[in-house]
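> got a structure for you, letters missing:
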């Protein structure tokens, strides 16, 4: 089981704070450092010092780390046109030596679009745009060197593109599709994803979502392997007092987190990760919400990572 550190910097984290967490994740043996792609704080608070752009941040981290993978969970399709997105991600991939994954989704948080002047079409249109974006982004990456790429869709048209720059791998960085939608998400994951992620659901619901995607893969005749993963808020403590202290620090209830996330002693967390593994999960994104608590990450590395 691969464990990845997953952060939400829009809640209030500078680049320097993210760098400290990424370096800790690398030094402690985690598989990756991931971050959200949001421009506005959620659930109260000021969000100071303000949002940091995900791909600008990951480009810098690509030069400050040497082993861990880097990526988004997930980039909002509403934020960037597919051509410039393909260029940015390919550049960061090359800057990192091929250590990039990209999660790509429809975008969902309307308030951040309003706050920064970003158009926010209907959900149906966002899904349609997402599918075209996936075709353009992966098409640009996978066009053989020296050849040109063109695409004509309802929302995006690409004409005679040199399809540069190229990412490190000819097939491009791994693409992650997430969510638990019953119809569109499974089909899109089956067609375009290298990894399918279920965020913030209990094992029973996660298993049902996995089965919908497996059925979609069968319907599409997919033979290429698909990685299954989960994202869970994590709150680990050596004893009950430490668990509750960390839950209080992020404004969560420890008992609720035990039911709905990964909370408790290291043994409890290892056991729950095992339940996800039984469903087919190969990778767990540990959402760390207090980025100043590096001792939390150290504890997880010593007592959880070492046992899974």
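Sure thing, it's come through. This is a predicted model, so every value here is computed, not measured.
> From now on I want contacts and neighbour counts done on CA atoms only, so please keep to that.
OK.
> any idea how far residue 306 is from the spatially most central residue of the chain?
In the chain, the residue lying closest to the centroid (CA atoms, centre = their mean) is residue 73, at 1.8 Å. Residue 73 is 24 Å from residue 306, where distance means CA to CA, to the nearest Å.
> want to compare, so here's the second one:
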């Protein structure tokens, strides 16, 4: 089981805070540092000091880390034109020496679009499908040849399809709970399917749908990596778990029911149950980005039991 650190900077984090978390992620042996792609805080968080851009953040971290993978859960398709996104991700991949992964979703949070003047189209899923075709098509185009695309929402004419990523194939992540279109899209484009904040039972059901969709297209179901994203709250004892839960405004019982919470032993046991669904990677949603001791505890007491 790979453990990756997943952050939500729109809730309130500067680049320096994210850099500290990314360096701890690397030093403590975690597999990757991922972040959300949002511009407005959610819930009761004030969002101070203000939003940071996902791909600008990852560009900085690409130069300040050496080992960990870097990526998004998920880049909002509404924020960027697909041709521009292909350039951005390829450049950051070059800057990192080939450590980038692209999670791409349709975009959903209308309030942040209104707040920053970003169009919020109705036909988001159809746009996402075209975006995936364009981004992957641009990267796959042989150097010296051009890429054209004629879609309903996007048209590209003889694009030079440059630059190329450092990796031969940038891993593409697709995720979500949709029962029909999401599995189909994952089967067609994804290297990894991610299911956010889902129960063990729902994970098993949705992974089964994706596996079936892959096989329907003639692709081996095991070609994809299956992963979960879950909030994490671990403590050496009940008091420490309660303190960490209070710091993120959550109830311990709710966290234990819907995330990975409790003692290291409790969390390891629950991770084992997700492993049984076919999940081989968990993105640990860390909500208190100033609590680096939390990451150290997970590394020493949880990760160490999963290797």
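Cool, got the structure. What you see is a predicted model, and the numbers here were worked out from it, not measured in a lab.
> Got a TM-score for the pair?
The pair, once superposed, lands on a TM-score of 0.98 when counted by TM-score structural alignment, normalised by the length of the second structure; 305 aligned residues with a CA RMSD of 0.7 Å.
> before we move on, back to that, the residue nearest to the centre of the first structure: what's it in contact with?
Applying CA atoms under 8 Å, 6 or more residues apart in numbering to residue 73 of the first structure gives the contacts 6, 34, 35, 36, 37, 102, 103, 104, 176.
> from what I can see the fourth one touches residue 9, true?
What that stands for is residue 36 of the first structure. Yes - using CA atoms under 8 Å, residue 36 of the first structure is in contact with residue 9, at 7.0 Å.
> How many neighbouring residues does the residue mapped onto residue 121 of the first structure from the second structure have?
Under the alignment (TM-score structural alignment), residue 121 of the first structure pairs with residue 121 of the second structure. Other residues lying near residue 121 of the second structure total 12 when counted by other CA atoms under 10 Å.
> which non-adjacent residue is nearest residue 121 of the second structure?
residue 78 (7.8 Å; CA to CA, 6 or more residues apart in numbering).
> Residue 133 of the second structure matches what in the first structure?
When the first structure is aligned by TM-score structural alignment, residue 133 of the second structure is paired with residue 135.
> so that match is in which element?
In this structure, residue 135 of the first structure sits in helix 123-142 according to DSSP states H and E.
> now do residue 207 of the second structure
helix 200-216.
> average offset between that helix and the first structure?
In the superposition against the first structure, helix 200-216 of the second structure averages 0.7 Å from its aligned positions (mean CA distance after the TM-score superposition for the first structure).
> Packing partners of that helix?
In terms of contacts (3 or more CA pairs under 8 Å, 6 or more residues apart in numbering; DSSP states H and E), helix 200-216 of the second structure is packed against helix 181-189, strand 192-196, helix 264-275.
> One more pass at 10 Å, please.
Identification of packing neighbours for helix 200-216 of the second structure by 3 or more CA pairs under 10 Å, 6 or more residues apart in numbering; DSSP states H and E yields helix 181-189, strand 192-196, strand 225-234, helix 264-275.
> so the shortest one corresponds to what in the first structure?
Counting by TM-score structural alignment, strand 192-196 of the second structure falls onto residues 195-199 of the first structure.
> And the last one, by the same measure?
On the basis of TM-score structural alignment, helix 264-275 of the second structure is assigned to residues 266-277 in the first structure.
> quick check, distance from the matching stretch to the centre of its chain.
21 Å (CA atoms, centre = their mean, to the nearest Å).
> Please give the number of neighbouring residues around the residue nearest to residue 121 of the second structure.
21.
> name the element it belongs to?
Going by DSSP H and E, residue 78 of the second structure is not part of any helix or strand.
> Correct me if wrong: it contacts residue 117.
No - counting by CA atoms under 10 Å, residue 117 is not a contact partner of residue 78 of the second structure; they are 11.4 Å apart.
> Can you give me the neighbour number for residue 306 of the second structure?
12.
> Repeat that for residue 141 of the second structure.
Residues near residue 141 of the second structure, counting by other CA under 10 Å: 17.
> pretty sure it contacts residue 160?
Yes - Residue 141 of the second structure lies in contact with residue 160 (CA under 10 Å); the separation is 8.6 Å.
> which neighbours do these two share?
147, 148 (CA atoms under 10 Å, 6 or more residues apart in numbering).
> Map residue 147 of the first structure onto the second structure.
Aligning on TM-score structural alignment places residue 147 of the first structure opposite residue 145 in the second structure.
> can you check residue 43 of the first structure too?
In the second structure, residue 43 of the first structure lines up with residue 43, judged by TM-score structural alignment.
> contacting residues around its match?
Per CA under 10 Å, 6+ apart, neighbours of residue 43 of the second structure: 11, 249.
> In three-state terms, how would it be classified?
Recorded secondary structure, residue 43 of the second structure: coil (DSSP: H, G, I helix; E, B strand; the rest coil).
> From residue 230 of the second structure, how far off is it?
Residue 43 of the second structure sits 18 Å away from residue 230 of the second structure, going by CA to CA.
> quick revisit: report the set of residues contacting both of residue 36 and residue 9 of the first structure.
Contact with both residue 36 of the first structure and residue 9 is made by residues 53, 54, according to CA under 10 Å, 6+ apart.
> Show me what counts as buried in stretch 194-206 of the first structure.
194, 195, 196, 197, 198, 199, 200, 201, 202, 203, 206 (16 or more other CA atoms under 10 Å).
> what do you get for stretch 15-23 of the second structure?
15, 18, 19, 21, 22, 23.
> Now, the residues you listed that are in helices?
15, 18, 19, 21, 22, 23 (DSSP state H).
> List the residues that contact the fifth one.
With CA under 10 Å, 6+ apart as the criterion, the residues that contact residue 22 of the second structure are 5-7, 16, 28, 30, 32-34, 58, 61, 64-65, 68, 70.
> if we can go back for a sec, may I have the secondary structure class of the residue nearest to the centre of the first structure?
strand.
> Against residue 4 of the second structure, how distant is the residue located most distally from the centre of the second structure?
Most distant from the centre of the second structure: residue 144, at 32.2 Å, with distances by CA atoms, centre = their mean. Distance of residue 144 of the second structure to residue 4 of the second structure, given as CA to CA: 37 Å.
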